[in-house]
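1. I'd like to go over a predicted model; first the sequence, then the structure.
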Amino acid sequence: MDWNSFWEGSKTLPTYALMIRAVILYIALIIATRLMGHRQVGILSGHNYLVAAGIVSLAATRMLNSESSITSGIVIIFVYAFVNVFLSYLDIKWPRAIDRHATILMKGGIILRENMLDCHITIDNLLGQLRLKGAHNLSEIDTVILEPYGKINVIKKPEALPLTRKQMNLPHKISAIPTILVYDGKIEEKNLHSLGLDHDWLMTKLREKGNINLKHVFLAMLESDGTVYMSM
């Protein structure tokens, strides 16, 4: 195989060469995504979205077109990534100058029509997003905020909020992150010890669930309320 044609593209590239080019580009995408950090994956601002769309489009073109240069594709992918990191840095320093800011769509139970027009949000868009948040009645809502990354946050009126344990004068309930204790028949020793538990306690809980053979347990997890979940 001609390596110059492999990197710069050719009509006569064999199938295995196209497969290798696709793998290289995919690895480059993974590395670029790691460089851009969690923000790129979890919080998409305007420039984050443009970079993500541009990189994916570029990689797809290079993967499908055997005549395209994979070298230039990799260079552009990393240039996009570093530009995105730089803009994210500027966004932290001067958020109002680089990215959008949060916009109030409803305040005091009143829909702010001008803000909705500025954000190009229709009443159907708003109602659909509110339903996804479990807010079906506008009369129960005090404030609606459109966040810079496109998500809607809802603040209900005090009388529409559910009762809390504090309001009911109930004792404080300790909550914790659900933790895996057994996976595929093997005890997660680190997790077990971090909770201050031992093998005797674990086996007692498993016996309460009707199991005495650890090898048959696919998943055992300590849930936030102290319950042990087990699946065979």
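-> Arrived safely, thanks for sending. The structure displayed is predicted, hence computed values, not measured ones. Numbers count the residues shown, from 1 in each chain.

2. only C-alpha atoms from now on, for both contacts and neighbour counts.
-> OK.

3. give me the number of residues near Asn48?
-> 23 (other Cα atoms under 10 Å).

4. count of neighbours near the nearest residue to it once chain neighbours are set aside?
-> Spatial nearest neighbour of Asn48, chain neighbours left out: Gln40 (6.0 Å); criterion: Cα to Cα, 6 or more residues apart in numbering. Neighbour count for Gln40, taken as other Cα under 10 Å: 21.

5. doesn't Tyr80 lie inside a helix?
-> Yes - applying DSSP: H, G, I helix; E, B strand; the rest coil, one finds Tyr80 inside a helix.

6. list the contacts of it.
-> Taking Cα atoms under 8 Å, 6 or more residues apart in numbering as the criterion, Tyr80 is in contact with 51, 55.

7. what do you get for the one 5 residues further on?
-> Listed by Cα under 8 Å, 6+ apart, the contact set of Val85 reads 35-36.

8. quickly find the element holding it.
-> helix 70-93 (DSSP states H and E).

9. so which bits of stretch 96-104 are buried?
-> With burial defined by 16 or more other Cα atoms under 10 Å, the residues of stretch 96-104 counted as buried are 98-99, 103-104.

10. any idea which residue sits dead centre in this protein?
-> Taking Cα atoms, centre = their mean, the centroid of the chain lies closest to Gly42, which sits 4.2 Å from it.

11. how near is the nearest residue to Lys156 once chain neighbours are set aside to Arg131?
-> In space, and not counting its chain neighbours, Lys156 is closest to Ile141: 4.3 Å by Cα to Cα, 6+ apart. Separation of Ile141 from Arg131 (Cα to Cα, to the nearest Å): 12 Å.

12. try this one next to it:
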Amino acid sequence: MLDWVDIVVRSFIFLITLFLLTKWFLGKKQLSQLSFFEYVTGITIGSIAAEVTMGLERNIMHGLISMSIWSLVPFAIGLVSLKSKKVRDFAEGKARIIIKDGKIMEDNLKKERYTIDELLEQLRNKNVFEVSDVEYAVLEPNGHLSVLLKKENQPLTAKDLQIKVAPIKEPQTVIMDGNILDEPLSNRGLNRGWLNEELDKAGVSLDNVFLAQVDSYGQLTMDLYDDKIQVPSPQEKPLLLASLKKCQADLEMFALQTESKDAQRAYNKNADRLTHIINKLKPMLHV
């Protein structure tokens, strides 16, 4: 066999082998998520593949066997580490506290061979510019810094303000590249008839829709191929809220207009009930 043909064949064999071993060995991990052991193993497997690919005098089977061993050993260690924290800490490393109660743990910083400049850079990447604002910071095994700000420096949440908010459902993409996706529609309990009706309301043709999604409230939002066309915002929630407020105002007006005490009490009672309902629904209907 000609040398260049041999190299082409070897390259394809090792390319496929590397792809399969990497997919099996690393799964969905990104490069930044690899442990030191996995990183070294990946480099070694790549070096073996390159050496056997270009070294025509080398036996291709020897290279495949070596790559398989270098893949099987980390895989076995990974299985053992699932049940043993000691093995997991040894193979993958463990998190170390770097900042506690606004104080830098210098000894831990030295153990990780981490400079103060690197620490400050990591903090700035998380929009933290003062160490004293940090309650807790942990250097993870993959090198990322996890930061918990002190309570007074954390942004306010709806829970802090004791405000009830509506639960959020996963948005479903129902149109992509002008094609209707039936499965996401059925996941939200909708059908093509509803979708076509919503498109008619917006005055948009299916062919002009690049992307359309149903949000957690069942409203359709669209992105069109023609960006010059302005798609009206969904009005279901504002209309429903306005209708409820109108009904509540009508009940109060009826109570003022009637001369019957019983009727006044009934109108006021129902107006108060509707006010209570509106207050509960406001987080869901707010836009």
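-> Okay, I see it. Worth saying up front: this structure is predicted, and the values here are computed from it rather than measured.

13. quick one: TM-score?
-> Here the TM-score for the pair of chains, by TM-score structural alignment, normalised by the length of structure 1, is 0.82; 220 aligned residues with a Cα RMSD of 2.5 Å.

14. before we move on, the earlier item: is it true that the residue nearest to Asn48 of structure 1 touches Thr33?
-> Yes - under the criterion of Cα atoms under 8 Å, Gln40 of structure 1 makes contact with Thr33 at 7.4 Å.

15. show me where structure 1 has helices.
-> Assigned by DSSP state H, structure 1 shows helices spanning 3-8, 15-36, 38-42, 46-64, 70-93, 95-98, 113-118, 123-132, 189-194, 199-208.

16. including distance to Leu146 of structure 1, could these go into CSV?
-> As requested, the helices of structure 1 are exported to CSV (distance: least, Cα to Cα, whole Å):
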stretch, distance to Leu146 of structure 1
helix 3-8, 45
helix 15-36, 24
helix 38-42, 16
helix 46-64, 14
helix 70-93, 18
helix 95-98, 15
helix 113-118, 9
helix 123-132, 10
helix 189-194, 39
helix 199-208, 46
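
17. ok, which of those comes nearest Ile177 of structure 1?
-> helix 189-194 (11.3 Å; Cα to Cα).

18. just checking, what packs against that closest one?
-> For helix 189-194 of structure 1, the elements it packs on are strand 179-183, judged by 3 or more Cα pairs under 8 Å, 6 or more residues apart in numbering; DSSP states H and E.

19. against which helices or strands is the strand it packs on packed?
-> Short answer (3+ Cα pairs under 8 Å, 6+ apart): strand 179-183 of structure 1 packs on helix 189-194, strand 219-222.

20. mean deviation of it from structure 2?
-> Mean deviation of strand 179-183 of structure 1 relative to structure 2 after superposition (mean Cα distance after the TM-score superposition for structure 1): 2.2 Å.

21. with structure 2 overlaid, report how far the helix holding Val85 of structure 1 is off on average.
-> Looks like 1.7 Å for helix 70-93 of structure 1 (mean Cα distance after the TM-score superposition for structure 1).

22. which residues in structure 2 does that helix align to?
-> Using TM-score structural alignment, helix 70-93 of structure 1 corresponds to residues 60-83 of structure 2.

23. report the buried residues of the matching stretch.
-> Result for stretch 60-83 of structure 2 [16+ other Cα under 10 Å]: buried residues 60, 63-64, 67, 70-71, 74-75, 78, 81.

24. okay if I get those residues as JSON lines plus distance to Asn179 of structure 2?
-> As requested, the buried residues of stretch 60-83 of structure 2 are exported to JSON lines (distance: Cα to Cα, whole Å):
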{"residue": "Ile60", "distance to Asn179 of structure 2": "48"}
{"residue": "Gly63", "distance to Asn179 of structure 2": "48"}
{"residue": "Leu64", "distance to Asn179 of structure 2": "45"}
{"residue": "Met67", "distance to Asn179 of structure 2": "45"}
{"residue": "Trp70", "distance to Asn179 of structure 2": "46"}
{"residue": "Ser71", "distance to Asn179 of structure 2": "43"}
{"residue": "Pro74", "distance to Asn179 of structure 2": "44"}
{"residue": "Phe75", "distance to Asn179 of structure 2": "42"}
{"residue": "Gly78", "distance to Asn179 of structure 2": "43"}
{"residue": "Ser81", "distance to Asn179 of structure 2": "46"}
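
25. out of those residues, flag the one nearest to Ala50 of structure 2.
-> Nearest member of these to Ala50 of structure 2, counting by Cα to Cα, is Gly63, at 9.6 Å.

26. quickly note the distance from that closest one to His144 of structure 2.
-> Counting by Cα to Cα - Gly63 of structure 2 and His144 of structure 2 are separated by 35 Å.

27. before we move on, what about Asp207 of structure 2?
-> For Asp207 of structure 2 relative to His144 of structure 2 (Cα to Cα), the value is 45 Å.

28. same check on Ala158 of structure 2?
-> Counting by Cα to Cα - Ala158 of structure 2 and His144 of structure 2 are separated by 28 Å.

29. so what's Thr179 of structure 1 up against?
-> Here Thr179 of structure 1 is in contact with 191, 221-223 (Cα under 8 Å, 6+ apart).

30. mind redoing it with 10 Å?
-> 188, 191-192, 194-195, 220-224, 228 (Cα atoms under 10 Å, 6 or more residues apart in numbering).

31. can you check Ile187 of structure 1 too?
-> 180-181, 199, 202, 214-215, 217, 219-220.

32. common neighbours of Gln40 and Thr33 of structure 1, please.
-> Counting by Cα under 10 Å, 6+ apart, the contacts common to Gln40 of structure 1 and Thr33 are 52, 81.

33. Met36 of structure 1 matches what in structure 2?
-> In structure 2, Met36 of structure 1 lands on Phe25 (TM-score structural alignment).

34. residues touching its match, list them.
-> By Cα under 10 Å, 6+ apart, the neighbours of Phe25 of structure 2 are 18-19, 38, 42, 70-76, 78.

35. show me which of those is closest to Met105 of structure 2.
-> Nearest to Met105 of structure 2 among the contacts of Phe25 of structure 2, with distances taken as Cα to Cα, is Glu38, at 28.3 Å.

36. how far away is Pro74 of structure 2 from Gly27 of structure 2?
-> Counting by Cα to Cα, the gap from Pro74 of structure 2 to Gly27 of structure 2 is 13 Å.

37. quick one: contacts for the counterpart of Ala176 of structure 1 in structure 2?
-> Alignment note: Ala176 of structure 1 maps to Lys169 in structure 2; criterion TM-score structural alignment. By Cα under 10 Å, 6+ apart, the contact set of Lys169 of structure 2 is 188, 214-218.

38. if we use 7 Å, what do you get?
-> Going by Cα atoms under 7 Å, 6 or more residues apart in numbering, Lys169 of structure 2 touches Ser216.

39. related to what we said a few turns ago, kindly reformat the contacts of Phe25 of structure 2 as a markdown table containing distance to Val8 of structure 2.
-> Below are the contacts of Phe25 of structure 2 laid out as a markdown table (distance: Cα to Cα, whole Å):
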| residue | distance to Val8 of structure 2 |
| --- | --- |
| Leu18 | 15 |
| Phe19 | 16 |
| Glu38 | 28 |
| Gly42 | 22 |
| Trp70 | 24 |
| Ser71 | 24 |
| Leu72 | 26 |
| Val73 | 29 |
| Pro74 | 29 |
| Phe75 | 29 |
| Ala76 | 32 |
| Gly78 | 34 |
